[in-house]
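Quick one, what's the 3D model for this:
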Amino acid sequence: MNILTSFLTKIQTFNLLIVTKGELKSPIKENGNKPAYSLTHETQYYDSFTYKSEIRVLKDMALIDLLSLDEIRLRRELDQLKKLKERFKLVWTNFHEHYSELRAEYPRSYIFSIRLQYMFIVNNLQADHADIYIGDEFVESLNDSLKIRDKFLSELVNEIEEILNPRETFEEWKAKQKSQREQEDEPEQNNTTPNVPVKIPYNPEAGLPKFNEVARKDFLKLLKDYFLESQYSQLSALINNGTPPDTQMIFNGQGNQLADAFKQLYEANLIVGCNKTELEKWIIKYFLYNNKGNTSEYTEGWISTIISSDKNVCKSPILDVVTKDKVLSLVPTVRNKKNNKY
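Prediction:
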């Protein structure tokens, strides 16, 4: 289990670097000799190209480690991994509470405010009163690094759950039903064969969001400015007919804006056929977002704190669901002029 230990240690350890402010990628270079935190080496952007790959390889090898366990021990390991997932959700809640896409500089106590040092190992962390610059580049890097860790932890948990509870395809289910009917036609078999509970077959359509026919036209109209024309047709097919896109579609805006839009529709019953967890997984599967020029992924913990929590409210939503004469309608919000990128 050494590789599993290495994987868990790596995703729970943050190695902060202290550089001069002038060394940051940020365009703000005033007072360039001032010390600043950096975490770009633990992301997939800038000059760091191996960190994500290293964690992915460790995750794959950790799964091989786990396959050597019997079912009881494997379930115990799964329980521990789920506890770690809950810790990631908690740090995401704290992150969103103190995050602002419009802020260039954060308080010196920022890391302590989100309790990062309480949740994980944070190497080279200085006292909260130390005069070390924390800018948007560090916070975005922390966001990216957390997402990588969260992503592969979630993948490992999902893979273990699939091993312990394999889904039965519809074809397998039909074959089993046919076999049972043949046994029922043989009286002798009926006397010797115990009753086997019928398993519900895996249905790929179950748990998929279904959009209100009236609202989806307005919803697609609101989203048009946020997607490339080449992807907008695929978005329309997904929303209207449930047709999966060829590739993940990129939302050109803040990730929480799209998540908040889906959340508002869900809570207004304009999206049905799924629960919030299923909606979150659907978004993760089909959408990316453009974060300041970098294409970013959604992760389970990150998006759960937006959709399944009432604590983190999107500060710059792209729409509001309003009721007039008992009729629901979607209204675009006025974009914040400070956020001139979108």
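
drop to CA atoms for contacts and neighbour counts, all remaining ones
Will do.

where exactly do the helices run in the stretch 101-250 of the chain?
110-113, 116-119, 136-164, 170-184, 187-192, 213-223, 229-241 (DSSP state H, counting those that start in this stretch).

residue contacts, the spatially most central residue of the chain?
Among the residues of the chain, the one closest to the centroid is T299, at 1.5 Å (CA atoms, centre = their mean). Residues near T299 by CA atoms under 8 Å, 6 or more residues apart in numbering: 147, 150-151, 284.

Format these as TSV; extra columns: neighbour count and distance to V322.
Below are these laid out as TSV (neighbours: other CA atoms under 10 Å; distance: CA to CA, whole Å):
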residue	neighbour count	distance to V322
K147	23	33
D150	24	35
K151	20	35
I284	17	27
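
how about this one, so we can line them up?
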Amino acid sequence: MKHLKKFITHLQTFNLKVVPKKIYCPKSAGREEVKVYEITHETSYGDVSFENELKLLTETALVDILVLDDRRLPAILEQLDLLEKRFQAFWVNFHSCRFDLDFNYPPDFLFQISLPKLFPVPALQPVCTGIVIDEQFVDDLTESVRLREAFLADFIRQARRLLTPEEECGKSVQPVAGKPVLSYPHFTDGVAEKFTEVLKGYFTQADQGQLLPLFLHNQAPASPLLFHGNGKQLADAFKQLYEANLIVGCLKGEMETWIATHFAYVYRGQQKSLPPNYLGAIISSNAKPCQSPILDVRKQADGSFTIVQVLRTQKNYSSY
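From the prediction side, this is the model:
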């Protein structure tokens, strides 16, 4: 079981580095060298050794659980589910954290989102040391969480395949008769067209033409539609529509899975997925509203709702 233990430990341990970096300081109105946290080496675009080690540990950990008896494997899966819930808690805390961001995050940001309570962070220093938390580090941290979540989800999925139907569902549970129903978002009259109008500036011309068929007829695109903006903005837009009953016909969790299947976003010039846990922390939680929304759903005097585009400086991808 040593490989499984090492896999779980590696997956949840955030090995921060403290490095010197020149950043803009508002007090001096110039660039100064300060100490900052760094975790680029534990992302998919940083040091490849981290991702490669996770791949190797996933394979060896699966070999470990192949020899487990019928009683131990479900217990292991329960522990992995608890770890998955801690990743979910990270996103809820992350999206609920609010402060005035001028140039850097507050010194206690990692404590505000309870990172050291959720996961081992060996190199985390006391707030009084004055280590700066800049935007690049926070971006890298969230990307590192997504990478770990992806490996964990894949491992749980493969481990569950080892369970017999009786172990997975419980011997006393009888199968429920009936055909499974796949639910997906249904937009009320006129909403799909208006939503498409708001979104199209964030998509290339090729993707723009696939938005309306997806919204109106659930016609799946050949590949995820690429949102050129912050993933939270897209999730917030769907959340507003859902809570105003402009999207009906599915549960929030089903909508989150649907969004994760059909959309991705751009991060540092690369296509990135929208994990359901990330979406759930925005859509299904009580996280505070997005600070930079792309739309606002407003209630009218007659009780109906209207969609108003929130103007932001954005690049026009229509010419691509």
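
Can you give the structural similarity as a TM-score?
Remark: TM-score between the superposed chains equals 0.84 [TM-score structural alignment, normalised by the length of the second structure]; 304 aligned residues with a CA RMSD of 2.9 Å.

that older thread, quick check: which of the helices of the stretch 101-250 of the first structure is buried the most?
Greatest average neighbour count among the helices of the stretch 101-250 of the first structure goes to helix 136-164 (a mean of 19), per mean count of other CA atoms under 10 Å.

how big's the offset between that one and the second structure?
The superposed helix 136-164 of the first structure is, by mean CA distance after the TM-score superposition for the first structure, a mean 2.1 Å from where its aligned residues fall in the second structure.

what residue of the first structure takes the place of A220 of the second structure?
Counting by TM-score structural alignment, A220 of the second structure lines up with P244 in the first structure.

Need the nearest residue in space to its match, chain neighbours excluded.
Spatially, and ignoring its direct neighbours in sequence, P244 of the first structure is nearest to L238 (5.6 Å; CA to CA, 6 or more residues apart in numbering).

Repeat that for K252 of the second structure.
S284 (6.4 Å).

and that neighbour, how many neighbours?
Using other CA atoms under 10 Å as the criterion, S284 of the second structure is surrounded by 15 other residues.

P276 of the second structure versus that one, what's the distance?
Distance, S284 of the second structure to P276 of the second structure, using CA to CA, to the nearest Å: 10 Å.

before we move on, what about T261 of the second structure?
In terms of CA to CA, T261 of the second structure sits 9 Å off from P276 of the second structure.

try R71 of the second structure
From R71 of the second structure to P276 of the second structure the distance is 29 Å (CA to CA).

more crowded one of these two?
A direct count of neighbours by other CA under 10 Å for R71 of the second structure and P276 places P276 higher, at 20 against 9.

give the contact list for the more buried one.
P276 of the second structure is in contact with 256-257, 260, counting by CA under 8 Å, 6+ apart.

now E42 of the first structure
48, 51-52, 141, 145.

Out of those residues, the closest to I134 of the first structure would be?
Closest approach to I134 of the first structure among the contacts of E42 of the first structure (CA to CA): S141, at 11.2 Å.

Hmm, S48 and the closest one touching each other?
No. With contact defined as CA atoms under 8 Å, S141 of the first structure does not reach S48; the gap is 11.0 Å.

So for those two, which residues contact both of them?
40, 42.

Give the burial count for the nearest residue to L17 of the first structure once chain neighbours are set aside, as a bare number.
Leaving aside its chain neighbours, L17 of the first structure sits nearest to S38 (5.1 Å; criterion: CA to CA, 6+ apart). Applying other CA under 10 Å, we find 25 residues neighbouring S38 of the first structure.

which residues touch the host helix or strand of P74 of the second structure?
Taking DSSP states H and E as the definition, one finds P74 of the second structure inside helix 72-96. Helix 72-96 of the second structure is contacted by residues 65, 112-115, 118, 145, 149, 152-153, 156, 159-160, 163, 167, 277-278, 280-282, 285-288 when judged by CA under 8 Å, 6+ apart.

where exactly do the strands run in the second structure?
Remark: strands assigned in the second structure by DSSP state E are 17-25, 30-38, 186-187, 225-227, 247-248, 263-267, 270-273, 295-299, 305-309.

so stretch 220-232 of the first structure corresponds to what in the second structure?
With TM-score structural alignment applied, stretch 220-232 of the first structure matches the range 196-208 in the second structure.

typo on my end, stretch 104-114 of the first structure
Taking TM-score structural alignment, stretch 104-114 of the first structure hits residues 103-113 over in the second structure.

what's next to that stretch, contact-wise?
Contacts to stretch 103-113 of the second structure, defined as CA under 8 Å, 6+ apart, come from residues 24-26, 90, 93-94, 97, 99, 116, 127, 130-135.
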